[in-house]
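Enquirer: The following comprises the amino acid sequence and a computationally predicted model.
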Amino acid sequence: MWPWSHAAVGYLCYSIGTRLVGRRPTTGPTVAVLFGALLPDLVDKPLSWVFGLVPQGYAVAHSVLLAVPLGIAALVLTHQHDRRLLGIAFVVGYWSHLLGDVLFGVLRSNPHAFGRVLWPIVTLPAYEQPVLTRLGDYVSVFTGFQSTDDAMIVILGASVVYVTIGVWIFDGRPGLTPIRQALERSFDGPTDGNE
């Protein structure tokens, strides 16, 4: 899955869950769910693609052996500091990432679909292509410049992102206000008090 697909799935899960308990999504948990949804790739892709410490971008942070205790620790820690919604949102984002990778692998008939989340019990074979070649292939498939047998998966992924954008707008665009305020302050520049 692409990073924006992970973010979209995580946000959808958070938004639906929030609505089911009679609340609306807010900024803090929105940021937490997005961070959790992106964390496995932010850790494992550099470990593999940049540093060569693991053979594939599915390793340490994608492992349920880390994700489950880390999720529980996040829930306990945020509960102790009366910030439960942040912990719940983080776990929703993180665990939805792992579930998304497994389901995406199953949809693509990847023989290693479940192995993606079982490191170090299962260590996936090393990538056959150099990083830049692999990135080029990913981009060309996503942009449609290369024919693919799994075009429906690409369309499904894009649809999830578009639906999520609509849901996020419906939710009141949580997380946008602080960004907009920061940008406005940066464009206003420093004031000398003589205005």
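Expert: Yep, it's here. Numbering: from 1, shown residues only.
Enquirer: From now on I want contacts and neighbour counts done on CA atoms only, so please keep to that.
Expert: Will do.
Enquirer: Which elements pack onto the helix or strand where residue 104 lies?
Expert: According to DSSP states H and E, residue 104 maps onto helix 84-107. Judged by 3 or more Cα pairs under 8 Å, 6 or more residues apart in numbering; DSSP states H and E, helix 84-107 is in contact with helix 3-20, helix 27-45, helix 64-80.
Enquirer: Count the residues that sit near the closest residue to residue 46 other than its chain neighbours.
Expert: Spatial nearest neighbour of residue 46, chain neighbours left out: residue 57 (7.6 Å); criterion: Cα to Cα, 6 or more residues apart in numbering. Neighbourhood size, residue 57 [other Cα atoms under 10 Å]: 24.
Enquirer: dump the residue contacts of residue 57.
Expert: Residue 57 is in contact with 41, 44, 45, 46, 47, 48, 49, counting by Cα atoms under 8 Å, 6 or more residues apart in numbering.
Enquirer: of the residues you listed, closest to residue 102?
Expert: Closest approach to residue 102 among the contacts of residue 57 (Cα to Cα): residue 41, at 13.9 Å.
Enquirer: wait, what's in contact with that closest one?
Expert: For residue 41, the contact set (Cα under 8 Å, 6+ apart) comprises 3, 57, 58, 61, 62.
Enquirer: Now, of those, which are buried?
Expert: Buried by 16 or more other Cα atoms under 10 Å: 57, 58, 61, 62, out of the contacts of residue 41.
Enquirer: can you tell me how far the second one sits from residue 154?
Expert: With distances defined as Cα to Cα, to the nearest Å, the gap from residue 58 to residue 154 amounts to 20 Å.
Enquirer: again, but for the first one
Expert: Counting by Cα to Cα, the gap between residue 57 and residue 154 amounts to 20 Å.
Enquirer: can you check the third one too?
Expert: Residue 61 is 25 Å from residue 154, where distance means Cα to Cα.
Enquirer: putting a second one here so we can go through both:
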Amino acid sequence: MILGHAATAALGRRLTHAPWAALLLGAFAPDLMDKPLGLLGLTGSRAVGHTGVMLLAAGLVCLLLIRFHRLRPATALAFLGMWIVHLAGDLAAPRMLFWPLLGPLPQPSGEGIWAALRGYAFFYLRPDFTRAMFWLDAGCLLAAGLAWWPASRRKRV
């Protein structure tokens, strides 16, 4: 849901006027952690970044940055809000969200980087998935466009 995460960041920008960097980083943070680890065969494609523990850790880092005047509270809320929206958009399983309380994370296949790349390709190119993901991403982009359009239209007049 690459375009979907970008679209939610665009909606977040429209609603909050938070910095793009905070919105995009929050929208992609779980995948920025998990996908490289998954490609290396260290974890599954959804692992530590998709857990509540990591969200809590990110929140604590934000609190420290706010405390030392390195981050505005509104920017931290936008970043953490996009992280939560990412988890909701990915429909993260309760076992993942509440790790380690509900059991261990899924184990990696251990087949190496080429097997992981083939797995991603199969996952994203399956006909049933492609159709569903297309409409999900298209819906997210349409919603972001509709939310953005009136504001951009008013600025030109």
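Expert: Looks like it came in fine. This one's a predicted model, so the numbers in the text were calculated from it and none came from an experiment.
Enquirer: Buried residues of the helix holding residue 104 of the first structure, list them for me.
Expert: 84-105.
Enquirer: relative orientation of that helix and helix 64-80 in degrees?
Expert: Angle between the axes of helix 84-107 of the first structure and helix 64-80 is 160 degrees (criterion: axes from the mean of the first three to the mean of the last three Cα atoms, to 10 degrees).
Enquirer: which outside residues touch helix 84-107 of the first structure?
Expert: With Cα under 8 Å, 6+ apart, helix 84-107 of the first structure has contacts from 1, 6-7, 9-11, 13-14, 28-30, 32-40, 62, 64, 67, 71, 74-79, 111-114, 116-117, 153.
Enquirer: Pull out the buried residues from those residues.
Expert: Buried among those (16+ other Cα under 10 Å): 6-7, 9-11, 13-14, 29-30, 32-40, 62, 64, 67, 71, 74-76, 78, 112-114, 116-117, 153.
Enquirer: In the second structure, what range does the helix or strand where residue 177 of the first structure lies match?
Expert: If you go by DSSP H and E, residue 177 of the first structure is part of helix 176-188. Counting by TM-score structural alignment, helix 176-188 of the first structure falls onto no part of the second structure.
Enquirer: which residue packs closest to residue 64 of the first structure, ignoring adjacent ones?
Expert: The shortest distance from residue 64 of the first structure to any non-neighbouring residue, by Cα to Cα, 6+ apart, is to residue 117 (5.6 Å).
Enquirer: Next: residue 158 of the first structure.
Expert: In space, residue 158 of the first structure is closest to residue 5, 7.6 Å off (Cα to Cα, 6+ apart).
Enquirer: For that neighbour, give its distance to residue 154 of the first structure.
Expert: Residue 5 of the first structure is 10 Å from residue 154 of the first structure, by Cα to Cα.
Enquirer: more crowded one of the two?
Expert: Shown here are residue 5 of the first structure and residue 154; by other Cα under 10 Å, residue 5 has more neighbours (22 against 17).
Enquirer: so that one makes contact with residue 160?
Expert: Yes - contact between residue 5 of the first structure and residue 160 holds when scored by Cα atoms under 8 Å: they sit 7.0 Å apart.
Enquirer: Please report how far residue 71 of the second structure lies from residue 144 of the second structure.
Expert: 26 Å.
Enquirer: if we can go back for a sec, alignment lookup: the residue nearest to residue 46 of the first structure to the second structure.
Expert: Alignment note: residue 57 of the first structure maps to residue 45 in the second structure; criterion TM-score structural alignment.
Enquirer: repeat for residue 161 of the first structure
Expert: Using TM-score structural alignment, residue 161 of the first structure pairs with residue 141 in the second structure.
Enquirer: Skip the chain neighbours and tell me the closest residue to that match.
Expert: In this structure, residue 141 of the second structure finds its nearest non-sequential neighbour in residue 7, 5.3 Å apart by Cα to Cα, 6+ apart.
Enquirer: Distance check, that neighbour against residue 139 of the second structure.
Expert: For residue 7 of the second structure, the distance to residue 139 of the second structure - Cα to Cα - is 9 Å.
Enquirer: So between the two, which is more surrounded?
Expert: Between residue 7 of the second structure and residue 139, counting by other Cα under 10 Å, residue 7 is the more crowded of the two (23 against 14).
Enquirer: so who does that one touch?
Expert: With contacts defined as Cα under 8 Å, 6+ apart, residue 7 of the second structure is in contact with 140, 141, 143, 144.
Enquirer: What is the burial count for the first one?
Expert: I take that to be residue 140 of the second structure. Other residues close to residue 140 of the second structure by other Cα under 10 Å number 21.
Enquirer: In which helix or strand does it reside?
Expert: helix 127-156.
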